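**Student:** Below are the sequence and a predicted model for it; my questions follow.
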Amino acid sequence: MGIDLDISTPEGWHAALAALRWQMELGVDEFIGDTPINAYDLPDRKAAPAEAPAATPPKRAAAEPYIPQISPAERAAQAADAAVADAAARAAAAANLDALREALAGYDHCEVKKGARNLVFSDGRPGARVLILGEAPGRDEDLEGRPFVGAAGQLLDRMFAAIGLSRDNPDLQHALYITNVMPWRPPGNRDPSPEEIAMMRPFVERHITLAAPDVIVLMGNTPCSALLGAKGILRLRGTWTEALGRPVMPMTHPAYLLRNPVAKREAWADLLAIKARLG
């Protein structure tokens, strides 16, 4: 049996009010809409949202080329090697003594050159049987541009004159040819450093080859270091050895003899050994 809910009549109005109170007692507190909703219906499956594209990682800046760090010592060693290589190339290209002198004049790796007045190349007679290799120019040599012209040079001339040899003798059999390891005067007349000797060694070796002596006399420690790779002239002197395929006699430097006259006796013995070697 249906209930008349026509609220236009008193009976219908009271019936609607009673129905409303009944629903409120049942817990109804909200009207959603006019269309009934079946709570047992499954909800529509909505399309899954498309996955967002993976984020593109930011581009990394191009890596700069790796440049190894070079220590000051390594940089100095590389510069020294380059200086020696340049010396070797210049010396090898010199076809004669004049060309070798020009090669030395154009060589700028040796800092000693900057403080010197002159290039001290040689003196005496090229082709002489005896070549004297000294250490480095002193003050007098730097001023005059010739090796062994000071007090030590005057003593050297007297020493070799005693066995019949001189730098100005026109006879090559009795002449001397004189040069130094260093063609420039080191500051304060200091000894040449190992690095400076290494730079000059190619020039010295080429100089000896072009001068073509029969005997080489090494005056002091620096020439022994350049040609023999050894020091200790007081131990080395007086004993024949060999360098560049030629006989070599180490001797104490005349400057040492001026300071130590007692050593002249040993120097005289060395001179007699040279005279005997020349025959």
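**Tutor:** Noted; the coordinates are in hand. Numbering: from 1, shown residues only.
**Student:** For the rest of this, base every contact and every neighbour count on C-alpha atoms.
**Tutor:** Will do.
**Student:** Strands along the stretch 1-150 of the chain, start to end?
**Tutor:** For the stretch 1-150 of the chain, the strands defined by DSSP state E, counting those that start in this stretch occupy 123-124, 130-134.
**Student:** Point out the most buried one among the ones you listed.
**Tutor:** Mean neighbour count (mean count of other CA atoms under 10 Å) peaks for strand 130-134 among the strands of the stretch 1-150 of the chain, with a mean of 26.
**Student:** then this one, side by side with the first:
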Amino acid sequence: MISAHDLSPAQLAALLAFHGDAGVEWLLEEEPVDRFAEFEAMKAARGSGRATATSNRADASASQPAARQTAAAAPTPSRAPAPVANAPAVAIPDAQAIEEARFAAESARSLAELRVAMEGFAGCNLRNSARNLVFAEGDAASGIMIVGPMPYADDDRDGQPFAGRLGEMLTRMIAGIGLTREGVLLSNVVPWRPPGNRVPTAREADICRPFIERQIALAEPKHLLLLGNFTARFFFGGNDTIHQLRGEWRELAIGGINVPTLATLHPQDLVTAPINKRFVWQDLLAFKARIHG
């Protein structure tokens, strides 16, 4: 096993960054520590301290003159209780958070206004752990929009959709059909990275739904490409897998417009299982034929 003492400062910093991006929150000690014994010792020490304090107060009270005891017994003006410091914030109910997201989204009249509204929205817990809001990026006037599920570690770090290795994979994917990152609009269903790259919960997806639907309505794409299992289920509904949903054109009605939509696998699926590249290539050729048809 490699010890932290064997690593250079640069190697140690890189390792800690890797663990942080992977969602690691706790590190183990090099030597085992009996936390139960520590806890029992703390309780015993705390109990001993309380007993000593009580004994000291009792002795002090017994030694006080009667006059001071009488004065202490006299009624004193009532005072309002002091406010409790650091009181926990009241959580917003799901229905209220969804309604606030819908109001914020519908109030935006442009993608720039929508971004400002999302930056000020506090109803989704994911923003508390994410580094950045990852908003749509690219050419909204292109008529082509590509939507993934959520930001990954590189996206969250850079504040851009499809950054890092997965972004490079997507760039190569669409370059094969004559498209560039700058020539399309890239976005995600959920704009904040979930801790450890976990799949967003149904509650988180419902709260973020008004934002991605408003992005689509404002951009008015002529063709929409969905990436990954979560994204396809989010828009198409049901519990089918991406292998069952991919490669079939569907009409999505969003924000008063109908958008021809095709689903395919996410770049992460190609990194995990390179055999999936053949399925994605078939889907991309179908997408190319439709946008140039």
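**Tutor:** Received the coordinates, thanks. Remember, it's a predicted structure, so these values are computed and weren't measured experimentally.
**Student:** quick one: which of the strands of the stretch 1-150 of structure 1 is nearest residue 207 of structure 1?
**Tutor:** strand 130-134 (10.2 Å; CA to CA).
**Student:** Superpose on structure 2 and give me the mean offset of the closest one.
**Tutor:** Mean deviation of strand 130-134 of structure 1 relative to structure 2 after superposition (mean CA distance after the TM-score superposition for structure 1): 0.7 Å.
**Student:** quick check: that strand aligns to which part of structure 2?
**Tutor:** The alignment of strand 130-134 of structure 1 onto structure 2 (TM-score structural alignment) spans residues 144-148.
**Student:** tilt between the longest strand anywhere in structure 2 and strand 144-148?
**Tutor:** Determined from DSSP state E, the single longest strand within structure 2 is strand 257-264. Put simply, strand 257-264 of structure 2 runs at 60 degrees to strand 144-148, going by axes from the mean of the first three to the mean of the last three CA atoms, to 10 degrees.
**Student:** where's the alignment partner in structure 2 of residue 89 of structure 1 relative to residue 117 of structure 2, distance?
**Tutor:** The alignment partner of residue 89 of structure 1 in structure 2, by TM-score structural alignment, is residue 103. Here residue 103 of structure 2 is placed at a distance of 10 Å from residue 117 of structure 2 (CA to CA, to the nearest Å).
**Student:** who's more crowded, those two?
**Tutor:** residue 117 (18 against 14; other CA atoms under 10 Å).
**Student:** Excluding chain neighbours, what is closest to the alignment partner in structure 1 of that one?
**Tutor:** In structure 1, residue 117 of structure 2 lines up with residue 103, judged by TM-score structural alignment. The shortest distance from residue 103 of structure 1 to any non-neighbouring residue, by CA to CA, 6 or more residues apart in numbering, is to residue 90 (5.9 Å).
**Student:** what residues are up against residue 67 of structure 2?
**Tutor:** Contact analysis of residue 67 of structure 2 by CA atoms under 8 Å, 6 or more residues apart in numbering lists nothing.
**Student:** Confirm it sits in a helix?
**Tutor:** Yes. Checked against DSSP: H, G, I helix; E, B strand; the rest coil, residue 67 of structure 2 lies within a helix.
**Student:** can I assume residue 226 of structure 1 is in contact with residue 181?
**Tutor:** Yes. Contact criterion CA atoms under 8 Å: residue 226 of structure 1 and residue 181 qualify, at 7.4 Å.
**Student:** can you give me the helices for structure 2?
**Tutor:** 9-21, 35-62, 66-73, 94-107, 111-119, 126-129, 153-158, 164-175, 202-219, 229-236, 242-245, 267-272, 277-291 (DSSP state H).
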